[in-house]
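> Sharing a sequence plus its predicted fold:
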Amino acid sequence: MTTEILTFKDRVRIDIADHVADVHLIRSDKMNALDPDMFAGIIKAGAALHERSDVRAVVLSGEGRSFCAGLDMASFTALGDSGGPNKLTDRTYGDSNKFQQVAMVWRKLPMPVIAAVHGVCFGGGAQIMSGADMRIIAPDARLSVMEMRWGLVPDMGGYTVWRGFVRDDVIRELTYTNREFSGEEALSLGFATYNDSDPHGRAMAIATEIASKNPDAIRAAKALFNKVPDMDSDAILIEESVEQAKIIRSPNQMEAVMAFMGKRKAEFKD
């Protein structure tokens, strides 16, 4: 198995093998806290993956003791100078500013993203995690919607992504109090898809399974999941039909059928 390795700003490394991109935040000495280079590295990594037709699933994790400790407060002034409060409303990445894009880039990727969370996952880290399609969280992980501690509101895409999987009153309580909760509690609150003491291993297993499916259908399914929260029933029904019409009887769809009937591994085209 050949592995392709990409690095971005000495903050993010991507290992690509067998159609799975294994993305690591690599500022482990600072628990992967978000400084200007980490913001830039995450955005560049996401942009690179967006162009990869050979990548069928992504796993996102942090190296060292934690997933991401949130904003590096020592870099707070530098971050403000690079954007400034008056620049927060500038839409520099489609519908997002720079700070929102580090979470939204994972939701915008055409392929599924699985976050593997261990250790600390605070503030911006919790919002980055939440941009993934699924979240595998260690039971003893420590999480917090941290921003209220600093007298701020979550503003890195959290309000957009949380509405899809966290109950409204729950996310309000966690935001207003900024209390810490465990990975085990995260499961009951809706943040975690699964608890696992080896979140990265579980995430890689799921990604490998996804990578064995028709990539055209997987991408269409994600596109539908991203669109439907803002649609009414009529629009959803027609959008399902539009996506299906693009896939049905295509070479990869026919290969899925033939592989299943022949009890063999499918050989899809990127």
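Sure, I can see it. Residues are numbered from 1 along each chain as shown.
> For the rest of this, base every contact and every neighbour count on C-alpha atoms.
OK.
> which one is residue 124 nearest to, not counting chain neighbours?
The shortest distance from residue 124 to any residue other than its chain neighbours is 4.5 Å, reached at residue 70 (CA to CA, 6 or more residues apart in numbering).
> structure B:
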Amino acid sequence: MSENRVTLTIEQGIARVILNRPEKHNALDLAMFTAIDNTINQIKANRTVRVVIVAGAGSSFCSGLDTKSVLTNKTGALKLLFKWLPGNANLAQRVCIGWRRLNVPVIMALHGKCWGGGMQIALGGDFRITTPDCSLSIMESRWGLIPDMGGTVALRECVAADQAIKLAMTSEIIDPNQALSIGLITQVATDPQQVAIELAKQLVERSPDTNRLIKRVYHQIWCPHERRILAKETLNQIKIIVGKNQRIAVKRAQGNHDIEFKL
């Protein structure tokens, strides 16, 4: 099933990745997480790829986590959060961090809804180009969660701390002009995919070794503590989830059977 969630085509050194669950606004279920992770690995193994463009099919780039599908399935949630070491990236984090770890530039072409997990994926790109009517949000706090998909690493590079805290605490939905003013996105364009293709063609003309080293050095300078951030994201998310479950257990023990726990 996961192979239908993402399409990958490679032509003249440009890999074009399409999130392909349009009937659900490309919401992230476990199959989508797995498909994105597999696609990143395919690109990593293909030495002909010089630039990557990531976009979404249908009316949105990605509306975020499919909470009904993922978080009501304990096995699925464990697969997303599991990691051998705190500083490693788990599956949820690899769909963001994986793009950063590619040795080639990655351009995100955004439209429609780019919320929650979708915003986290977009933050994995080196460039983010949006339509004028795109809406963007770090939405996890709306469900009582913290952002834990690796986007914090990129967010540290893009925006000031006060702006990052505000976005994460409020789950505010912002427009591209607001996003551009704080550094969350790179450019606003009527046709982000066409602009992405034009930029990709420019980047293909440059030395792949130069692009690789620029990307690596700049990421290391702007964010030298990637593993520490990944560990803190996951450990604090687990604390929140465990705390919620404990409070639910206490209320049930006290005879309150009407509570409902939604993520």
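On my side now, so go ahead. Everything numeric in this text was worked out from a predicted model, so none of it was measured.
> so what's the residue nearest to residue 124 of the first structure up against?
32, 33, 34, 121, 122, 123, 124, 125, 126 (CA atoms under 8 Å, 6 or more residues apart in numbering).
> try 7 Å this time
33, 34, 121, 122, 123, 124, 125 (CA atoms under 7 Å, 6 or more residues apart in numbering).
> neighbours around the equivalent of residue 68 of the first structure over in the second structure, how many?
Using TM-score structural alignment, the equivalent of residue 68 of the first structure in the second structure is residue 62. Neighbour count of residue 62 of the second structure, defined by other CA atoms under 10 Å: 33.
> With residue 128 of the second structure instead?
When neighbours are counted by other CA under 10 Å, residue 128 of the second structure registers 23.
> any idea how far residue 35 of the first structure is from the residue mapped onto residue 184 of the second structure from the first structure?
Alignment note (TM-score structural alignment): residue 184 of the second structure maps to residue 191 of the first structure. Distance, residue 191 of the first structure to residue 35 of the first structure, by CA to CA, to the nearest Å: 25 Å.
> Shouldn't the match of residue 184 of the second structure be within a helix?
No. Residue 191 of the first structure sits outside any helix when classified using DSSP: H, G, I helix; E, B strand; the rest coil, being coil.
> Provide a list of residues in contact with the nearest residue in space to it that is not next to it in sequence.
Leaving aside its sequence neighbours, residue 191 of the first structure sits nearest to residue 166 (CA to CA, 6+ apart; 6.4 Å). By CA under 7 Å, 6+ apart, the contact list for residue 166 of the first structure reads 189, 190, 191.
> Residue in the second structure paired with residue 166 of the first structure?
Counting by TM-score structural alignment, the partner of residue 166 of the first structure is residue 159.
> Confirm residue 91 of the first structure sits in a helix?
No. Residue 91 of the first structure sits outside any helix when classified using three-state DSSP, being coil.
> coming back round to it: wasn't the residue nearest to residue 191 of the first structure part of a strand?
No. Assessed with three-state DSSP, residue 166 of the first structure is coil; it does not lie in a strand.
> Okay, helices next: where are they in the first structure?
Under the criterion DSSP state H, the first structure carries helices at the ranges 36-50, 76-82, 98-108, 124-130, 158-162, 168-177, 183-189, 199-211, 215-227, 233-247, 251-262.
> Go through those and pick out the most buried.
Mean neighbours per residue, mean count of other CA atoms under 10 Å, is largest over the helices of the first structure for helix 124-130, with a mean of 28.
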